[in-house]
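Participant: quick one, structure for this:
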Amino acid sequence: MEWDMPVHSSPTGPSAVFTIGCLVILVGLIVWWALSGESKRGPALPLFMLGTAISAVAVEPVFDNTLLYWYPPDNGLGVFAAYGRTVPWFVPLGYAWFFGGIAYVVWRYLQLGVDRRQVWWTFAVVALIDALATSLAGWLDLSGFYGPQPFMFGGVNVWFAFADATGVLVGATILFVLTPLLSGRNWLWLLVIPSISYGAVLGGVSGPVTLGLHSDWPTPVRWLAGAVTIGLCCAVIHGCSYLTAGARPTELWAEKGSRESASS
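Facilitator: Got it, this is the predicted structure:
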């Protein structure tokens, strides 16, 4: 089933304010990283944020089509156009601070040593942040969902907030597990990994919703598909909590080395 993308004009004032807001958050994270001593831990934050901004170019127009998300086609603040979407500047900036910056903050929180309940609470907070940000863009007529979206209440897309928050927690888990192994030019892997990880997570968990949106299914079945997507998100977070709760990344690799030594 095909759904025509609604065509809206771009409100220049709100779009500029929203873009500046994303930029302020992004710059604030970089300043915090540079001045707080976080930079001594390596270049994970700026590289991961840049990597997630790059991923916006790679995956955003694709998911806009599969998940039925519109942007104004004529947008003075558009950064590039592809696959029938004119993607505005606030998208790569938003990817950078949300999927990159918040994932970094969550990773640092996980390093403190948390239990599985705290991982789930962190997931809930990230989902609320995403729901607020995406809903605000819709309320300001900057972008939004269309078609028969399940779990959509007053402009708040619940299943999508779960999916985006899952992407952040997966990013934080990747940093948790991977950063002890990175040094020198290997840090540059953080420019590549976000396009793969976020694309894989959102593509995987949103599959049921995508099928529902593009099939001639009755509304209850589409909502069931949305519930399955939410369930898949929860399954991924369960795995993330299993890897990160109460563990240290060095302990994970030490345990792996011990098993390999015992089996040899």
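
Participant: only C-alpha atoms for contact and neighbour calcs from this point on.
Facilitator: Will do.

Participant: now do the helices in the protein.
Facilitator: Listed in chain order, the helices of the chain (DSSP state H) span 12-35, 44-66, 90-95, 103-110, 116-139, 158-178, 193-205, 207-213, 219-244, 249-263.

Participant: mind checking the ones you listed for the one nearest to Phe80?
Facilitator: Checking the helices of the chain against Phe80 by CA to CA gives helix 44-66 as the closest, at 8.2 Å.

Participant: so which of the helices of the chain is nearest Ala82?
Facilitator: With CA to CA, the closest approach to Ala82 among these belongs to helix 44-66: 6.3 Å.

Participant: same for the closest one, what does it pack against?
Facilitator: Packed against helix 44-66 by the contact rule (3 or more CA pairs under 8 Å, 6 or more residues apart in numbering; DSSP states H and E) you find helix 12-35, strand 85-88, helix 90-95, helix 103-110, helix 193-205.

Participant: my read: Met152 touches Val158, true?
Facilitator: Yes - if you go by CA atoms under 8 Å, Met152 and Val158 touch, sitting 6.2 Å apart.

Participant: which one's more surrounded, these two?
Facilitator: Of the pair Met152 and Val158, Val158 is the one with more neighbours under other CA atoms under 10 Å, namely 20 against 14.

Participant: mind putting the helices and strands packed on helix 44-66 in CSV, mean neighbour count and distance to Ile237 included?
Facilitator: Converted to CSV, these look like this (neighbours: other CA atoms under 10 Å; distance: least, CA to CA, whole Å):
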stretch, mean neighbour count, distance to Ile237
helix 12-35, 16, 25
strand 85-88, 22, 29
helix 90-95, 23, 20
helix 103-110, 21, 13
helix 193-205, 19, 11
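
Participant: next, the second sequence, to be compared with the first:
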Amino acid sequence: MVSVLALAGCAKKQVDETQNPDAATDADGSGDSDSATTGSSRARGSTATRSGGRNTKARKVTAKKPPRVVPDEGSGEEEGPNGLFAEGFAVAAVSAVPDFSSLGEPSSSFVVPNLDFDEDDAANGFPGASELTSNYGIRFSGSINITEEAEYELCLHSDDGSQLLLEDTLLVDNDGVHEEAVEACELLYLAPGEYRLEIRYIQADGPLMTMHFAWAMNGGDKVIVPTEVLFKPDATGA
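Facilitator: Prediction:
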């Protein structure tokens, strides 16, 4: 079972790996080397990574809900509650993350299991919304379920810009139009709880689109945040 988040600002340097826990057996970010090596790299080309390790003071965020009780087995629903709800918006000549509340109704809506999109051809559109090829923004919403107290480093690795909010507080700011995928991170201390989550993403007119949401727990290996800790908002009918 995955646990608490803790992140801190990122220093600029090359990132070697971000592993996908949905393809490996170690999904808690604790850095078990036997299982961590089975995941594929998901952060190639990043120009920033986490800073300073244990000497960095983690920010604290408080959840408004207790953690979800997750059953040992699936609920039997055809479409389960896990994942994030996505809303896509066409934006003229996008250069920064927009105020989504001012954009009116989205042009498309869909669900993603997690955020692990690795240098896809932008001309094919964003996975789940093929009409979104350039100059668009996507708002991903839902919650992240933390069942174990810990420090988590939360990271966004994207081309172009991205931002992460927990409980309506902006914590990771990776905004702007990027020449290549860039990573930004924040170190957070989180107690058990279900935290409201919003991730914002933009794509201008470059040839590639990249969007990863990863974490590391207590200084362990960085992995893509797994589907089983992400929950769609109640408003989507989940």
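
Participant: can you pull the TM-score for these?
Facilitator: The TM-score (TM-score structural alignment, normalised by the length of the second structure) is 0.26; 108 aligned residues with a CA RMSD of 6.1 Å.

Participant: I'd like the helices of the first structure as JSON lines, with distance to Ala81 of the first structure appended.
Facilitator: Putting the helices of the first structure into JSON lines (distance: least, CA to CA, whole Å) gives the following:
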{"stretch": "helix 12-35", "distance to Ala81 of the first structure": "17"}
{"stretch": "helix 44-66", "distance to Ala81 of the first structure": "8"}
{"stretch": "helix 90-95", "distance to Ala81 of the first structure": "12"}
{"stretch": "helix 103-110", "distance to Ala81 of the first structure": "27"}
{"stretch": "helix 116-139", "distance to Ala81 of the first structure": "19"}
{"stretch": "helix 158-178", "distance to Ala81 of the first structure": "22"}
{"stretch": "helix 193-205", "distance to Ala81 of the first structure": "18"}
{"stretch": "helix 207-213", "distance to Ala81 of the first structure": "22"}
{"stretch": "helix 219-244", "distance to Ala81 of the first structure": "28"}
{"stretch": "helix 249-263", "distance to Ala81 of the first structure": "40"}
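
Participant: of those helices, which is nearest Gly78 of the first structure?
Facilitator: Nearest to Gly78 of the first structure, of all the helices of the first structure, is helix 90-95, at 8.7 Å by CA to CA.

Participant: which other helices and strands contact that closest one?
Facilitator: helix 12-35, helix 44-66.

Participant: which among those helices is found nearest to Gly257 of the first structure?
Facilitator: Closest of these to Gly257 of the first structure is helix 44-66, at 24.6 Å (criterion: CA to CA).

Participant: re earlier: mind putting the helices and strands packed on helix 90-95 of the first structure into TSV with distance to Ala127 of the first structure?
Facilitator: What follows is these, written out as TSV (distance: least, CA to CA, whole Å):
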stretch	distance to Ala127 of the first structure
helix 12-35	17
helix 44-66	18
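
Participant: for Thr86 of the first structure, which of the ones you listed is the nearest?
Facilitator: Here helix 44-66 is closest among these (CA to CA), at 8.3 Å.

Participant: mind listing what's buried along that closest one?
Facilitator: Neighbour counts over helix 44-66 of the first structure (16 or more other CA atoms under 10 Å) mark 44-57, 59-66 as buried.

Participant: got the angle for it vs helix 193-205?
Facilitator: 40 degrees (axes from the mean of the first three to the mean of the last three CA atoms, to 10 degrees).

Participant: run a quick neighbour tally on Ser258 of the first structure.
Facilitator: Quick note: Ser258 of the first structure (other CA under 10 Å) scores 11 neighbours.

Participant: from Leu252 of the first structure, how far out is it?
Facilitator: 10 Å (CA to CA, to the nearest Å).

Participant: equivalent analysis for Pro46 of the first structure, please.
Facilitator: Taking CA to CA, one finds Pro46 of the first structure at 25 Å from Leu252 of the first structure.

Participant: try Gly171 of the first structure
Facilitator: According to CA to CA, Gly171 of the first structure stands 17 Å off from Leu252 of the first structure.

Participant: the more surrounded of the two?
Facilitator: More crowded of Gly171 of the first structure and Leu252, by other CA under 10 Å: Gly171, with 27 against 15.

Participant: quick one: that one and Ser197 touch, right?
Facilitator: Yes - counting by CA under 8 Å, Ser197 is a contact partner of Gly171 of the first structure at 7.2 Å.

Participant: packing partners of the strand or helix carrying Gly88 of the second structure?
Facilitator: Secondary structure from DSSP states H and E places Gly88 of the second structure in strand 84-90. With contacts defined as 3+ CA pairs under 8 Å, 6+ apart, strand 84-90 of the second structure has these neighbours: strand 108-112, strand 136-146.

Participant: beyond the shortest one, next helix or strand please.
Facilitator: In other words, strand 108-112 of the second structure. In N-to-C order, the element after strand 108-112 of the second structure by DSSP H and E is strand 116-121.

Participant: buried ones in that following strand?
Facilitator: Buried residues in strand 116-121 of the second structure, defined by neighbour count with 16+ other CA under 10 Å: 116-119.

Participant: those residues into TSV, with extra columns for distance to Ser35 of the second structure?
Facilitator: Formatted as TSV, those follow (distance: CA to CA, whole Å):
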residue	distance to Ser35 of the second structure
Asp116	18
Phe117	21
Asp118	21
Glu119	24
